[in-house]
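Visitor: I need the structure of the sequence given here:
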Amino acid sequence: MRMILIAGGWSTERDVSLSGAHGIAQALGRLGHEARLLDPATDFAGIIPAAREADFAFLNLHGSPGEDGLIQAMLEEAGCPYQGAGPKASFLALNKAAAKALYEARGLRTPAWRLYTGIAGEARLCDLPCPLFVKPNNGGSSLGMSRVERPEDLGQALDKVFAMGQAALVEECIPGMELTCAVLADRALPVILIRPRAGTAFFDYENKYAADGAEEICPAPVDAALAAEVQGMALAAHKVLGIEGYSRSDFMVDAQGRPFILETNTLPGMTPTSLLPKAAKAAGMDFDALVAELVRLGLSARAAKAKG
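Guide: The predicted model follows:
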């Protein structure tokens, strides 16, 4: 098929997007497809014309645009199939506060949270106990995240996020084990245990993408009941957000063994060190097979919508 591989963009995760696109392009070539890279940052106006001529668009964008549903909406207007979540699900999942509100409505356990918007006169007090995590409400790869140990440091952490032009999500810290679980179609993949490298406070950008970053063990060495609960919560989050194709949800497990869902990613990373390819490999699916399955799911979703 003639494809466009949409990657890059102008978010703080641009480099991660382009890094993953390189491996995806090679996989698409091995699968017999012709893929042309299209970067919204340099050719935004070319997206719709290119999509009208393409058989499929493979998205590898992180942050906005991409995970916010904008590009997906443009592709739908152009009548071009693509993999993964549609515009609505993408928008809801990227907005951490909206996603957490939906988790709670579904009965999914998530850390207590507050949203700060940076409007004039907004009180910079928080009734949640420290330590707290402060993060951009829209974004990923842990960019802009801070761990706040004292109430008097909250303002500085909020300013860090506001300087990025974002609202800030303040979230209760759940000390314990970090797990992540991907969903592919209607099944949860093996759970992954994440151990941040020594001396780091959390699973930050360097832990995620550096060669000497966090240790990621798949399948996670946890008991079967916990793994099943995490997989069930990942599937539930996938469904409550209305996601199609695939996703990956992140969790913290407290001292009582209770998993708390943190967020759901609609365009999980596809770099050589990313978690989704690692989970797929543990399930018996190599990288090329994973890419092929994502294309198949995208085409199937398009066909189903055409019938409906």
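Visitor: okay, CA-based contacts and neighbour counts for the rest of this
Guide: Noted.
Visitor: buried residues, the helix or strand hosting residue 231. List them.
Guide: In the assignment (DSSP states H and E), residue 231 maps to helix 224-240. Under the neighbour-count criterion of 16 or more other CA atoms under 10 Å, helix 224-240 has 227, 230, 231, 232, 233, 234, 235, 236, 237, 238 buried.
Visitor: could you also give me the structure for this next sequence, so I can compare it with the first?
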Amino acid sequence: MQIAVLTGGATPERTVAFAGAAQIVEALRSRGHAVRVVDTVTGLLSPTDEQRLLTPAVGREPPAVADLDERERAMLSNGLAGLKEVTGADVLFLCLHAGRGEGGTLQALLDVIGVPYTGSGALGSALAMDKDLAKRLFRAAGVPVPAWFMAPVAPEDVTTALGWPVIVKPSKMGSSVGMTLVRNAEGLDAAVLVARAYDAEVMAEQFIPGREVTVGVLGDVPLPVGEIVPKHELFDYECKYMPGMSEEIFPATLDTTLARQLQELALTAHRALKLGGYSRVDFRLSPEGDIFCLEANTLPGMTRTSLLPQAARAAGIEFPELCERICRLAGNSGSARGG
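Guide: Next up is the predicted model:
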């Protein structure tokens, strides 16, 4: 297949995207596919650019990207449709996180261009990226979620309805960027300001102590449940991307009935948001045994050690095969909509 990997982007998760793209490109080329790489900020990457940008290292903190925003706007509005590597591809493999690349804007543009792309379509991508709307749809579908408020929120409302500590985070961001665990009323306003640096909409969410688990969905099939044991209290940016900062267990050590229940809820969440191709749905298990769905990721991390590839490996699907399956899900969709 002729495959173009779209990656980079103008969000704080830019280096995460490049890290995933590096391994996707290697895997697909090892299977004999012709692969080119396009940064949604700078355009088509030369072999030298690939060597410089596509590295597995992510870093302890997200990068500063404010100066890239206008360049990405220009590339998406004027440059992307003019690249023959994009318009002539059999499939576009999207390896982008947050922002226009994951939140539906790029997907809508690709629907107009008319080239199949991996992951969810424009609507599902936008719904999943907006945590407030996603939680409403999860709840309506019978998927339990932590209680939440959208800022501005008064400390007394947190005390009454959510309790302390409380999670404060941007509504439309991933990788725990801009997220704070706020332990008392004195820290609430500062945490909202931190989150607002990444998104105009900020969520205050009930903190659920307990175990962090995750379920990948490939096609319409849930993968084995995994458990994440971070070194910090939260599975934050550092724990996600610095080696040795978390332990991931696939498959998780869970009662068979509970594991099946999590898989069923993940599939329900996937369908509630009209997602396609593949996704990853994250949960918390409280000490009392209750399940809470945190979010669905339409373009989950795709390094070999990311959670979805680990889940696939537990199901007997090695990384190169996983990448090929994701491409086929897009190519078999019968339209320009994502997989």
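Visitor: hmm, back to that, next, format the buried residues of helix 224-240 of the first structure as CSV and append distance to residue 44 of the first structure.
Guide: Supplementary listing: the buried residues of helix 224-240 of the first structure in CSV, determined by distance: CA to CA, whole Å:
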residue, distance to residue 44 of the first structure
227, 42
230, 38
231, 37
232, 38
233, 36
234, 33
235, 33
236, 34
237, 31
238, 29
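Visitor: tell me the one among those residues nearest to residue 135 of the first structure.
Guide: The shortest gap between residue 135 of the first structure and any of these belongs to residue 237, at 20.2 Å (CA to CA).
Visitor: so what's the closest one up against?
Guide: Listed by CA atoms under 8 Å, 6 or more residues apart in numbering, the contact partners of residue 237 of the first structure are 103, 108, 249, 264.
Visitor: just give me the closest of these to residue 286 of the first structure.
Guide: Nearest to residue 286 of the first structure out of the contacts of residue 237 of the first structure is residue 249 (CA to CA; 20.6 Å).
Visitor: counterpart of that closest one in the second structure?
Guide: The criterion is TM-score structural alignment: under it, residue 249 of the first structure has residue 281 as its aligned partner in the second structure.
Visitor: surely its match is in a strand?
Guide: Yes. Counting by DSSP: H, G, I helix; E, B strand; the rest coil, residue 281 of the second structure is part of a strand.
Visitor: distance check, it against residue 298 of the second structure.
Guide: Per CA to CA, to the nearest Å, residue 281 of the second structure is found 9 Å from residue 298 of the second structure.
Visitor: cool, and residue 328 of the second structure?
Guide: As for residue 328 of the second structure, its distance to residue 298 of the second structure is 17 Å (criterion: CA to CA).
Visitor: quick one: which of those two has more around it?
Guide: A direct count of neighbours by other CA atoms under 10 Å for residue 328 of the second structure and residue 298 places residue 298 higher, at 31 against 20.
Visitor: tell me the contacts of the more buried one?
Guide: When contacts are counted by CA under 8 Å, 6+ apart, residue 298 of the second structure is found next to 102, 119, 120, 125, 128, 275, 278, 279, 280.
Visitor: which SS class is the residue nearest to residue 44 of the second structure when sequence neighbours are not counted?
Guide: Leaving aside its sequence neighbours, residue 44 of the second structure sits nearest to residue 38 (CA to CA, 6 or more residues apart in numbering; 4.3 Å). Classification of residue 38 of the second structure using three-state DSSP returns strand.
Visitor: quick revisit: and the contacts of residue 298 of the second structure, which of them are in strands?
Guide: Restricting these to those inside strands, with DSSP state E as the criterion, leaves 278, 279, 280.
Visitor: of the residues you listed, just the buried ones, PyMOL syntax please.
Guide: Of these, the buried ones can be selected in PyMOL as follows, counting by 16+ other CA under 10 Å:
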select buried, resi 278+279+280
